[in-house]
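Participant: Next input, structure requested:
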Amino acid sequence: MANASDTLKEVESVLKEVIDNLSDGQKGFAQIGEHIKDEQLKRYFLAESLKRAQFRGELESELHRDGVHDIKNEGTASGSLHRVWGDLKAKVGVSDHELLATAEQGEDVAKKTYQDALEQELPATVRTLLTEQQRHIIASHDFVRNHRDATK
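Facilitator: Below you'll find the predicted structure:
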């Protein structure tokens, strides 16, 4: 049986991974929102960027309650590469469809990150918070996928 210190470290590790993914998503949604041509989608992506920041803040608050105050979240290396690729594609004038495809790839990673996190042993409050956020992430993925499909 794990002691409280080990459990806290595991929860911290899981939440930091989700926080890093949310940081990637926040930056990625903002970049795509700046480049996408469709005004409705532009507003959606910029709002979704703010939503990822909100989710990140909720998880960071959870860590602070547990006494973790040193939270560095620059995102992940793969997320940085994905954002640079998306930004490069946007600058060379790709279509909204291609930007949406890039966003959906990022959302696939977000869905997996939440799924992996929820497979871990977590306190009920953390599990509830992640489950609520996961519902939004899945809905966002489906919204992006449906708009990508509609722009073919």
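
Participant: rest of the way, CA atoms for contacts and neighbours
Facilitator: Fine.

Participant: and the residue positioned nearest the centre of the chain, what is it in contact with?
Facilitator: The centroid of the chain falls nearest to Leu22 when counting by C-alpha atoms, centre = their mean (3.2 Å). Contacts for Leu22 (C-alpha atoms under 8 Å, 6 or more residues apart in numbering) come out as 52-53, 55-56, 75, 110.

Participant: go on, Val68?
Facilitator: For Val68, the contacting residues are Glu12, by C-alpha under 8 Å, 6+ apart.

Participant: Please generate a structure for the following sequence too, so the two can be compared:
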Amino acid sequence: MKFTEEVAKKLNNLLEKNYDAEKGYQDAAERIENPAMKDFLQKQAEKRYDFGHEIKAEIKNYGEQPDKGGSAKGTVHRAWMDIKAFVASSSEEQVMEEVQRGEQSAINEYNEVISETSLPPSVQQILTKQRDQILKAQQSAKNFEVIS
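Facilitator: Next up, the predicted model:
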């Protein structure tokens, strides 16, 4: 596999995770009554949409094509959230716990890709910035859990 294909593959994996996170945040925002939590979730969905566009641009910079749609793992994550919300009657605390869990998974995946020494510095910089914003979102979700 040539270098550009390898970079694009790694970026496409993160792109799919961002599609999944955007959808997950949108789904969670629909379940929440608390206006501050709803606003937080909607803003996070928008951020993930923006992250996706940044990653798409990088993939295209390498002459490769971005993938479309969400991953199977993300679909499973959303389905689990649907079941949990149904059983728990959309408990805001449980939704925010699930957000934290999803964000930790994203952080782990970003760290794995960022640690690749073969990534160009520009890509590492973009991914580090995104990862740091995900870390902030995870902490914000924890803070909501404490407040509620």
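
Participant: Now the TM-score, please.
Facilitator: Once superposed, the chains reach a TM-score of 0.92 (TM-score structural alignment, normalised by the length of the second structure), with 146 aligned residues with a C-alpha RMSD of 1.4 Å.

Participant: give the contact list for Glu60 of the first structure.
Facilitator: Contacts of Glu60 of the first structure by C-alpha under 8 Å, 6+ apart are 19, 71.

Participant: quick one, helices of the first structure?
Facilitator: 4-35, 39-65, 77-91, 96-118, 124-150 (DSSP state H).

Participant: how about those in TSV, adding distance to Ile71 of the first structure?
Facilitator: Shown next, in TSV, are those (distance: least, C-alpha to C-alpha, whole Å):
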stretch	distance to Ile71 of the first structure
helix 4-35	8
helix 39-65	7
helix 77-91	17
helix 96-118	18
helix 124-150	17
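
Participant: If we ignore the residues flanking it in sequence, what's nearest the aligned residue in the second structure for Asp108 of the first structure?
Facilitator: Residue pairing (TM-score structural alignment): Asp108 of the first structure is matched to Gln104 of the second structure. Distances taken as C-alpha to C-alpha, 6 or more residues apart in numbering place Gln138 nearest to Gln104 of the second structure, at 7.3 Å, with adjacent residues excluded.

Participant: Would you quantify the distance from that neighbour to Pro66 of the second structure?
Facilitator: To Pro66 of the second structure, Gln138 of the second structure is 26 Å away according to C-alpha to C-alpha, to the nearest Å.

Participant: likewise Ser148 of the second structure?
Facilitator: For Ser148 of the second structure, the distance to Pro66 of the second structure - C-alpha to C-alpha - is 39 Å.

Participant: Comparing those two, which residue is more hemmed in?
Facilitator: Ranked by neighbour count (other C-alpha atoms under 10 Å), Ser148 of the second structure and Pro66 place Pro66 first, with 21 against 10.
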